[in-house]
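# One predicted model, sequence on top.
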Amino acid sequence: MLENLLPPLNDHNLPYPDTIHPIVVHFVIAMVLFAVFCDGVGYFSRNSKLYEVSWWNLFFATISIFVAVMFGQIEAGLALAYPASESTLNLHTILGWSLSGIIAAITAWRYVLRLRDPKTLPIGFIVVGVVLTVLVCFQVYLGDELVWVYGLHTVPVVEALKEGVL
């Protein structure tokens, strides 16, 4: 009965035309990396105007990552994950949820720093930004592996799984 209320799944095993998670998450990746870049350049060039650019990128990245995680959860649940892909999908999921909390905490810290003095940043914040960049790059690697190595939500892999080939 409940199945009649849900839209049918397409060739990608999704109820909508194509994956949405990668679209949203690319905005998050760009905003986080650009924020860290602006902080670094602003710190070393003493151009405090770049801190404002960084702040707004972090602010919108914090909102966007929760949208990305929501669609990631939906699409992970609908993915026809096979044993070889499960550990990567699980690690990608755990790191995605962790990054949403980490980015929110860094943004909150940045907000406090901005209230105290919007024209300066401590070196510790720059170091945390570099660590965040490493985590984001690792998460990108895992996401790329899920698509380009394991083929989750790609038509040939979905068809192969439905036919029992994989």
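Looks like it came in fine. Numbering: from 1, shown residues only.

# C-alpha only now, for contacts and for neighbours.
OK.

# in which helix or strand would I find residue 129?
In this assignment (DSSP states H and E), residue 129 forms part of helix 123-144.

# Can you tell me what sits against that helix?
Contacts of helix 123-144 with the rest of the structure, by C-alpha atoms under 8 Å, 6 or more residues apart in numbering, involve 29, 32-33, 36, 39-40, 88-89, 91-92, 95-96, 99.

# neighbour-wise, which of those residues leads?
residue 39 (28 neighbours; other C-alpha atoms under 10 Å).

# Excluding chain neighbours, give the residue nearest to that residue in space.
Nearest non-adjacent residue to residue 39, counting by C-alpha to C-alpha, 6 or more residues apart in numbering: residue 51, 5.8 Å away.

# distance of the one you found from residue 131?
18 Å (C-alpha to C-alpha, to the nearest Å).

# Can you check what angle separates the lengthiest helix in the chain from helix 123-144?
Across the chain, the longest stretch assigned as helix under DSSP state H is helix 83-116. Orientation of helix 83-116 against helix 123-144 (axes from the mean of the first three to the mean of the last three C-alpha atoms, to 10 degrees) gives an angle of 160 degrees.

# Checking the residue nearest the centre of the chain next. Helix, strand or coil?
With distances taken as C-alpha atoms, centre = their mean, residue 25 lies nearest the centre of the chain, 4.4 Å away. Secondary structure for residue 25, judged by DSSP: H, G, I helix; E, B strand; the rest coil, is helix.

# Below is an additional structure, to be compared with the one above:
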Amino acid sequence: MLEYLTSLNDHNLPYPDTIHPIVVHFVIAMVLFGFIWDVLGYFTGKTQLFEVGWWNMFVATIAMFVAIIFGQFEAGLAQPYSVAKSVLNLHTLVGWSLSGIITAITAWRYVIRSRNPQKLPIYYLGAGLILTLIVGVQVYLGDKLVWVYGLHTVPVVEALKDGLLR
């Protein structure tokens, strides 16, 4: 049994495939939908949509830390070659920064919700727009790691094992 826990597969992982992208796509969706529901509630006057936006941000905040845990673990197993290292380092930095930003915005959203659940300041929507843009940058960096540099893909893992990439 221990051999299954300590051996790495052809993706250089101890489990069948990467988990970080699965969890992180959930976070991306929750942040984007949280922002969309808040904007819709603000401009339509349907304040019950603010509650949907709040719960999206709350769940995104929790899921963000799960994404970071798996991201750090899988990044450590990725054995990035020199060209990919700078993108991976930037992706890591932005990811950790996003965890703080999302947590702060969610805390702010909680205070707003506690004071008056029927109103949302325009400044909060501005912060949500900035958050959405930062998430877009992070998506770009993550896509680049997979689709350009091929981290945790079988051909790249094999090339690393054969010493073809450094």
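Structure received. Keep in mind that this is a model prediction, so the values were computed, not measured.

# Post the TM-score for the overlay when you can.
The TM-score (TM-score structural alignment, normalised by the length of the first structure) is 0.96; 164 aligned residues with a C-alpha RMSD of 1.3 Å.

# picking up where we left off before, could you find the closest non-adjacent residue to the residue nearest to the centre of the first structure?
residue 68 (5.3 Å).

# Also residue 90 of the second structure?
Spatial nearest neighbour of residue 90 of the second structure, excluding adjacent residues (C-alpha to C-alpha, 6+ apart): residue 141 at 7.8 Å.

# Can you tell me how far the residue nearest to the centre of the first structure is from residue 11 of the first structure?
Distance of residue 25 of the first structure to residue 11 of the first structure, given as C-alpha to C-alpha: 22 Å.

# Kindly report the same for residue 24 of the first structure.
Computed as C-alpha to C-alpha, the residue 24 of the first structure to residue 11 of the first structure distance reads 21 Å.

# before we move on, back to that, mean shift of the helix holding residue 129 of the first structure relative to the second structure?
If you overlay the two and look at helix 123-144 of the first structure, the average distance to its match in the second structure is 0.3 Å (mean C-alpha distance after the TM-score superposition for the first structure).

# Could you identify the helix or strand that succeeds that helix?
Sequence-wise, the next helix or strand downstream of helix 123-144 of the first structure (DSSP H and E) is helix 155-162.

# circling back: more neighbours: residue 51 and residue 131 of the first structure, which one.
residue 51 (25 against 13).

# if I look at that one, how far off is residue 103 of the first structure?
To residue 103 of the first structure, residue 51 of the first structure is 16 Å away according to C-alpha to C-alpha.

# Repeat that for residue 16 of the first structure.
Separation of residue 16 of the first structure from residue 103 of the first structure (C-alpha to C-alpha): 29 Å.

# the more surrounded of those two?
A direct count of neighbours by other C-alpha under 10 Å for residue 16 of the first structure and residue 103 places residue 103 higher, at 20 against 13.

# The more buried one contacts residue 64, correct?
No: Residue 103 of the first structure sits out of contact with residue 64 when judged by C-alpha atoms under 8 Å, with a separation of 10.6 Å.

# Settle this for me: residue 13 of the second structure is touching residue 77, isn't it.
Yes: counting by C-alpha under 8 Å, residue 13 of the second structure touches residue 77, with 6.8 Å between them.

# Compare these two and say which is more crowded by neighbours.
Per other C-alpha under 10 Å, whichever of residue 13 of the second structure and residue 77 has more neighbours is residue 13, with 19 against 16.

# Can you tell me the SS state at that one?
State at residue 13 of the second structure, reduced to three classes by three-state DSSP: coil.

# separation between it and residue 68 of the second structure?
16 Å.

# again with residue 163 of the second structure
Distance, residue 163 of the second structure to residue 68 of the second structure, using C-alpha to C-alpha: 29 Å.

# Compare the two (neighbour count), which wins?
residue 68 (19 against 9).

# counterpart of the more buried one in the first structure?
Using TM-score structural alignment, the equivalent of residue 68 of the second structure in the first structure is residue 69.

# surely residue 145 of the second structure meets residue 89?
No: using C-alpha under 8 Å, residue 145 of the second structure makes no contact with residue 89, being 10.6 Å away.

# Please identify which of those two sits among more neighbours.
Taking neighbours as other C-alpha under 10 Å, residue 145 of the second structure and residue 89 compare with residue 145 leading, 19 against 13.

# who's in contact with the nearest residue to the more buried one once chain neighbours are set aside?
Spatial nearest neighbour of residue 145 of the second structure, excluding adjacent residues (C-alpha to C-alpha, 6+ apart): residue 151 at 6.0 Å. Residues counted as contacts of residue 151 of the second structure (C-alpha under 8 Å, 6+ apart) are 78, 80, 145, 157.
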